[in-house]
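Q: Output the structure for:
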Amino acid sequence: MLQLFLMKLTLNDFENDKTILIIILKNHCYEEVCVLSN
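A: Here you go, the predicted structure:
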């Protein structure tokens, strides 16, 4: 699921959205870690 999400972002002007992508990835990874730790 995350891979499909990344592919979509890569197709949509990745360079322009790099900052947004980083923020989204950090938030997603953080949420995943929280879910796994709980």
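Q: hey, let's count contacts and neighbours off CA atoms from now on
A: Noted.
Q: where exactly do the strands run in the protein?
A: With DSSP state E as the criterion, the chain has no strands.
Q: Could you pick out the longest helix of it?
A: helix 18-37 (DSSP state H).
Q: And this one, please, so the two structures can be compared:
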Amino acid sequence: MEAVGWAAVVVVAAVVVAGVVVGVRSIPDAQRYLKMRRM
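A: This is a model prediction of the structure:
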């Protein structure tokens, strides 16, 4: 059962990291998009 717990922790950590990476990457893209819209 310990293996299942570790697997769940790893999966959750991977999802959180992926979400943070996507969020950080989308911020500059959103700003660039808004600048293009103003022009």
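Q: Once they're superposed, what TM-score comes out?
A: The TM-score (TM-score structural alignment, normalised by the length of structure 1) is 0.57; 23 aligned residues with a Cα RMSD of 0.9 Å.
Q: re the thing from before, which residues in structure 2 does the longest helix of structure 1 align to?
A: Under TM-score structural alignment, helix 18-37 of structure 1 corresponds to residues 3-22 of structure 2.
Q: So which bits of that stretch are buried?
A: In terms of neighbour count (16 or more other Cα atoms under 10 Å), stretch 3-22 of structure 2 has no buried residues at all.
Q: just how off-centre is that stretch within its chain?
A: Distance of stretch 3-22 of structure 2 from its chain centroid, counting by Cα atoms, centre = their mean, to the nearest Å, is 11 Å.
Q: Give me the contacts around it.
A: Applying Cα atoms under 8 Å, 6 or more residues apart in numbering, stretch 3-22 of structure 2 has no contact partners.
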